[in-house]
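J.: requesting a structural model of the entry that follows:
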Amino acid sequence: MSDVKKIYAGPGIFEWGVDDKGVLDSDGIIIDLTQGGINFTTTTTYFEPTTDQTGTAPVKSIATGTTGAINFETPDMDFEKVTKYNPNATKVVDGDDETKVKYQVSGLAGKELPQKRAVIKPQGVTDPSRYIYLESVGIKFDVNAGYKLDDNLKMTISAMAYPSLDATPKGLLYTWGDITATA
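T.: Alright, predicted model coming up:
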């Protein structure tokens, strides 16, 4: 029987760069301000063979791969965080006056996104059974810098979760629950 006590709501926190115990690395980031929530979805692709006798109707489905997507917007405009996950972002500190800082984002192609383990946690919840650990995540980054009377600046975060070939089990995409549980 279903348990209504297991219906959850509330905002989430995204941490990128956590170790195999779920602890944030020294160069990890926390994004704990969101607008519109954090959405995690998976997409599985399939090969569906047909036969001449069944026409275009497949006779079975074979999974060919699964990836995950994490999407949210944050009003946290801390570009220091962006330089950690976006290889096109750099911080420039003035040589004469170190209080003068700028962040530059280039638009050149060919730079690979760094990948790290991430976790989505419900705000204020310390029960790891409610966490979603994503084994290998690259963060895609865009700015939504609308200067408006009734809205604020936002960064759009669209992260991709990839199957990890280094994880156990091989190809691990995500873990729902306590990452420290062992068999």
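J.: from now on I want contacts and neighbour counts done on CA atoms only, so please keep to that.
T.: Will do.
J.: my guess is residue 43 contacts residue 70, does it?
T.: No: at 11.5 Å, residue 43 and residue 70 do not qualify as touching, with contact defined as C-alpha atoms under 8 Å.
J.: which of those two has more residues huddled nearby?
T.: residue 70 (21 against 10; other C-alpha atoms under 10 Å).
J.: might you report the residue contacts of that one?
T.: 38, 39, 40, 41, 157, 158, 159, 160, 161 (C-alpha atoms under 8 Å, 6 or more residues apart in numbering).
J.: of those residues, closest to residue 117?
T.: Ranked by distance to residue 117 (C-alpha to C-alpha), the contacts of residue 70 are led by residue 161 at 8.9 Å.
J.: the closest one and residue 64: what is the separation?
T.: To residue 64, residue 161 is 16 Å away according to C-alpha to C-alpha, to the nearest Å.
J.: also this sequence, please, to line up against the first:
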Amino acid sequence: MPSSPSGSSAVASAAPSLRISRFATWRAGIPARMNGWGALRRPALLAVAVGVVGCACAIYLSWRSTGRLATVPWMPEAVGRWADEHGRFRNLPAYFLLSCPFLLAAPRLGIRAWSALALAVFGAVLELAEYFVPVRMVEWQDIAWSWAGVAAAWGAIEAGGWIRTRRRARKMNTLSLLSDPDRKPLVAARSV
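T.: Prediction:
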């Protein structure tokens, strides 16, 4: 019976490469269980968990019978007093902080855009749901400030990513100049 390429010899030849890969990661000081998706997803999952807790707090605060945050037992007194003094504007920092974990967990621009849109819709739905709370009322300014907070967080995350990319490019440019003086720089030098 002739041996096929998909026989046991092909499986045996694949096994050493797996051992070499594990050995290479062990030698680099990275445990094998930390390689791949598990290691990359843990911070993102933690960020999303923090964001979900923030969404739960937002739902609780929006559907209370009073809009006064100084009466919330678990909120620091200074934060509650500041929020009550600043009225509608308090939605800007609140939605900025609420958006950051979700936007930081998103790996690509498209996912961050959809996350920002979902958070803007979430803020609008929460405000519109106040129509059904007896003492509360819907105000378009609250929706506008919540959208501004989401937009500010998205802009800050994108600006931070752009700055980080520029710094990495400059660092690589410096390293390439040190290793090969005849190589053209990756980033054009500024003229003074």
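J.: any idea what the TM-score comes out to?
T.: After superposition, the two chains reach a TM-score of 0.25 (TM-score structural alignment, normalised by the length of structure 1), with 89 aligned residues with a C-alpha RMSD of 6.4 Å.
J.: residue 161 and residue 64 of structure 1: who's more crowded?
T.: Between residue 161 of structure 1 and residue 64, residue 161 has the larger neighbour count (other C-alpha under 10 Å), namely 25 against 10.
J.: OK, contacts around that one?
T.: Applying C-alpha under 8 Å, 6+ apart to residue 161 of structure 1 gives the contacts 67, 68, 69, 70, 134, 135, 136, 137, 138, 173.
J.: same question for residue 105 of structure 2.
T.: Contacts of residue 105 of structure 2 by C-alpha under 8 Å, 6+ apart are 43, 44, 45, 47, 48.
J.: surely the fourth one touches residue 98?
T.: Right, the one you point to is residue 47 of structure 2. No: Residue 47 of structure 2 lies out of contact with residue 98 (C-alpha under 8 Å); the separation is 10.6 Å.
J.: and those two? Which one has more around it.
T.: Neighbours per residue (other C-alpha under 10 Å) separate residue 47 of structure 2 from residue 98, with residue 98 holding more: 24 against 19.
J.: pretty sure the more buried one contacts residue 54?
T.: Yes: assessed by C-alpha under 8 Å, residue 98 of structure 2 is found in contact with residue 54 at 5.9 Å.
J.: my read: residue 117 of structure 1 touches residue 25, true?
T.: No: using C-alpha under 8 Å, residue 117 of structure 1 is not in contact with residue 25; the gap is 10.0 Å.
J.: give the next helix or strand downstream of the helix or strand harbouring residue 127 of structure 2.
T.: Assigned by DSSP states H and E, residue 127 of structure 2 falls within helix 109-129. Using DSSP H and E, the helix or strand that directly follows helix 109-129 of structure 2 along the chain is helix 140-179.
J.: and residue 25 of structure 2, which of the three is it?
T.: Here residue 25 of structure 2 is recorded as helix under DSSP: H, G, I helix; E, B strand; the rest coil.
J.: tell me, how many residues neighbour it?
T.: Residue 25 of structure 2, neighbours per other C-alpha under 10 Å, totals 16.
J.: what's the most distant pair in the contacts of residue 105 of structure 2?
T.: Top of the distance list for the contacts of residue 105 of structure 2 (C-alpha to C-alpha): 43 and 48, 8.6 Å.
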